[in-house]
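K.L.:
After the sequence you'll find the predicted model.
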Amino acid sequence: MIYFVAAIAGIAGFLFGFDEGVIAGSLHLLRGEFNITPFSEGLMTAAVPLGALFGALVAGRAVETSGRRALLLVAAVLFAVGALLSALIVAVWMLSVARLLLGIAVGIAALVAPLYIAESAPPARRGMLVSIYQLAITLGILGAYLVGYAFSESWRTMFLFGALPGIALFVGMFVLPDTPRWLAMKGRSAEAGAAIARIRAVAPESPVVTAELAEIARIAEADQHKGTWSDLFGPVIRPALVVGIGLFLLQQLSGINAVIYYAPVVFREAGFGSASTQLLATVGIGIVNVAMTVVGMLLIDRIGRRRLLLIGFAGTTLSLGMIAIAAATDAAALDVLALIGLVLYIAAFAASIGPLPWVMMSEIFPLNVRGIGMSVASLANWTFNFIVVFSFPLLVSSIGLGGVFAIYAVACAAGILFTLRRVPETNGVALEEIERHLRSGRPFRELGTQPPEPGHGGLQPSYAAAGADKAASR
């Protein structure tokens, strides 16, 4: 059942990826039909992350009052409406508005969907399950590329396809309950117990349900006061906030969304001639993105978050450096070098830097500030997403492709240092234990690298087997 829950919530990720990637296949058609300047192109393309800023801001508080399920239903409606409006536009400014609406849906879903999965999943499988959201993003991007290739003469059809998964998300969330943690936080213990039993596929009176519900209730009682902005920015929770914002900052400054949005442009700059060849090469990049995301999902709960981040940042630094050098020297084999560099970059990103900020954002904040904490992290994500996407065509025209990728390579190198100094290891640690460690005042980066304090126990092996044994953390 937990896989079904993750798959339905993951449709939000598919829509995120589709609405990002669909612009890549439609840009050359839109340029032919409308008078598009570099500024209007940047604004139209960056309308999704700009709208996501507002969506994340609204969702931060609403997710605590209205619940995870209700917000995902709202996002589903916005996705479907935004796709229909995008297919009906008659001017570039109208497409910018429609994509702004889609961006609001993306901002809501990107905050709530990982949270919905994380609060429903057992610790032993939480990393892999939350990574389904990132896998869905890559599938959405690939789907957009394939739709763009199949309907290369009809940009309206490309946009219209986005309404279908929006409808599927609405239907799926309509039949699912809210998360046990939110229900318990609202005093709806019976519903919380029923949700745990349904997700874990056990009887409602099972010890698994009793133990998990008791631990959730104990943490909720300890956090009776509603989390405030001062709590979030205070010295106790600030280390988690730094990690959440820092990982998204580095994720965006690695240049991923510039590559996704403008992949055909990158291939044109690299020497690929026709639009169809550029789109076909872009589809190949999308396939690598999906395949390596699956690899990352298999590794995330085995080798841990920190080690996977270090591997990812090292790989992206090396590959971006290759592209930057090849572009700067105007090498005769630039098309081959750029293709190799892009494939290596996508592979390293998809297995590590792509899914891990979403996973860790849903893990590191205490329950009473989880909504606003994830909201601030998401705001950072979309702010830098907008900056990177909006600036890409302007930077390429001023300093060239090599200079742009050199900036991204430096950002990835900085990610190695940030991971070593700031990022904790949350692999296999219960959400309640992560909160206990954060409130203990010990350095956050020591989580998962040192034995827990006497009396706190930590995560027993039986938890992974049973799915919910919390006795050792009492």
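P.N.:
Great, that's in hand.

K.L.:
going forward, measure contacts between C-alpha atoms and count neighbours the same way
P.N.:
OK.

K.L.:
residues contacting the residue nearest the centre of the chain?
P.N.:
When CA atoms, centre = their mean is applied to the chain, the residue found nearest the centroid is Trp358 (4.5 Å). The contact partners of Trp358, taken as CA atoms under 8 Å, 6 or more residues apart in numbering, are Pro114, Val130, Ser131, Gln134.

K.L.:
okay, pairing it with this:
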Amino acid sequence: MLVLMIVIGASTTFVVGTALEWRLLALTGIIPCLIQLLGLNFICESPRWLAKVGYEKEFYNALKRLHGDDEDAVTHEANEIQDYLQTLEHQSNATMLDLFQTKYMHSIIIGVGLMMFQQFGGINGVAFYANQIFTSAGFSSSKIAIIAFASIQASSTGTFLGCFIAAISFLMKIFVGSFAIGMGAVPWVLLSEIFPINVKGAAGSLVNLEHWFGAWAVSYTFNFLMDWSPSGVCAASIIFVNKVVPETKGRTLEEIQASINS
């Protein structure tokens, strides 16, 4: 759902950008920001954060909102959270330098590694240089190329069906679609699960720094590497995930931490 919303927004921007100058296009970004601001009123606070700051009543209310009428699930998760927070009471919030301690190293390797493979797979290079890619593939108009790429993004995530005449369109559809259901979404979900609560802020900053540095590096060099294939990076990412990244499905954050630290 995350990547579905991202590519819908990106596709809309690509299409609208063919009719608006870049200043007006930038201003249209205010609209989704306002919608997002209003939507924050419907999101409950994190139960772990509420427990950490001592808001007991709000803590249980948040768990009940998430679990519904399942009192056993609420009680079980509440006890796990309380036990985990007790182990963190003697630990201060980590700084950026603290992240390189041995006890956090596995989580940092997972986070930084996933973001590195995500970016060096070349997705942002494809997006930013879509105009040149389609023009070199034989499209006569840059606007047609941009609209085609927007269609590829949207159709890759199931928003509408379509077939494209050019073979390059089909190949890019596979590439963008595969990224959307895999490395595009999953690393962001894992980042919220693999770091202990006392290092989430600093660790999230470090991983995002690496993420956008990778995006810049790929975007800066992609124009010089139009014949470069990211297949080697993609193959390495499969090995990395298989050997380093733990399974998180059906596990609580506390169980994930125990698995990483074992």
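P.N.:
Right, received. Where do you want to start? No experiment lies behind these values; they were computed from the predicted model shown.

K.L.:
one step back: can you tell me which of the contacts of Trp358 of the first structure lies nearest to Leu142 of the first structure?
P.N.:
Nearest to Leu142 of the first structure among the contacts of Trp358 of the first structure is Gln134, at 12.5 Å by CA to CA.

K.L.:
what's near enough to touch Val266 of the first structure?
P.N.:
Taking CA under 8 Å, 6+ apart, we find Val266 of the first structure in contact with Val259.

K.L.:
Can you tell me what it aligns to in the second structure?
P.N.:
Alignment note: Val266 of the first structure maps to Ile133 in the second structure; criterion TM-score structural alignment.

K.L.:
Any idea how many residues pack against Ala190 of the first structure?
P.N.:
14 (other CA atoms under 10 Å).

K.L.:
wait, Gln91 of the second structure
P.N.:
Using other CA under 10 Å, the number of residues around Gln91 of the second structure comes to 11.

K.L.:
With Ile137 of the first structure instead?
P.N.:
By the measure other CA under 10 Å, the count of residues near Ile137 of the first structure is 30.

K.L.:
per the alignment, it corresponds to what in the second structure?
P.N.:
Using TM-score structural alignment, the equivalent of Ile137 of the first structure in the second structure is Ile6.

K.L.:
for the stretch 251-400 of the first structure, what spans make up the strands?
P.N.:
Using DSSP state E, counting those that start in this stretch, no strands are found in the stretch 251-400 of the first structure.

K.L.:
those helices in it, which residues are they?
P.N.:
256-261, 263-269, 275-300, 305-329, 334-348, 356-361, 370-422 (DSSP state H, counting those that start in this stretch).

K.L.:
So which of the ones you listed is nearest Gly103 of the first structure?
P.N.:
helix 370-422 (9.6 Å).

K.L.:
what angle sits between that closest one and helix 305-329?
P.N.:
Angle of helix 370-422 of the first structure versus helix 305-329, following axes from the mean of the first three to the mean of the last three CA atoms, to 10 degrees, is 70 degrees.

K.L.:
by contact count, what packs against helix 370-422 of the first structure?
P.N.:
Using 3 or more CA pairs under 8 Å, 6 or more residues apart in numbering; DSSP states H and E as the contact test, the elements touching helix 370-422 of the first structure are helix 38-65, helix 92-118, helix 229-233, helix 238-253, helix 256-261, helix 305-329.

K.L.:
Buried ones in the longest one, by neighbour count?
P.N.:
I take that to be helix 38-65 of the first structure. Buried residues in helix 38-65 of the first structure, counting neighbours by 16 or more other CA atoms under 10 Å, are found at 41-64.

K.L.:
In the second structure, which residue range corresponds to the next helix or strand after it?
P.N.:
Moving toward the C-terminus from helix 38-65 of the first structure, the next helix or strand (DSSP states H and E) is helix 68-88. Helix 68-88 of the first structure corresponds to no residue of the second structure when matched by TM-score structural alignment.

K.L.:
Ok, stretch 350-361 of the first structure next?
P.N.:
Aligned using TM-score structural alignment, stretch 350-361 of the first structure spans residues 180-191 in the second structure.

K.L.:
What residues of that stretch count as buried?
P.N.:
Within stretch 180-191 of the second structure, the residues scored as buried using 16+ other CA under 10 Å are Ala180, Ile181, Met183, Gly184, Ala185, Val186, Pro187, Leu190, Leu191.

K.L.:
Now do it: distance to the chain's middle.
P.N.:
5 Å (CA atoms, centre = their mean, to the nearest Å).

K.L.:
Not counting sequence-adjacent ones, nearest residue to the residue mapped onto Leu339 of the first structure from the second structure?
P.N.:
The alignment partner of Leu339 of the first structure in the second structure, by TM-score structural alignment, is Ser169. Leaving aside its sequence neighbours, Ser169 of the second structure sits nearest to Ile152 (CA to CA, 6 or more residues apart in numbering; 7.3 Å).

K.L.:
Just send the buried residues of stretch 180-191 of the second structure back as CSV, with distance to Gly201 of the second structure too.
P.N.:
Below are these laid out as CSV (distance: CA to CA, whole Å):
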residue, distance to Gly201 of the second structure
Ala180, 26
Ile181, 26
Met183, 22
Gly184, 22
Ala185, 20
Val186, 19
Pro187, 16
Leu190, 15
Leu191, 11
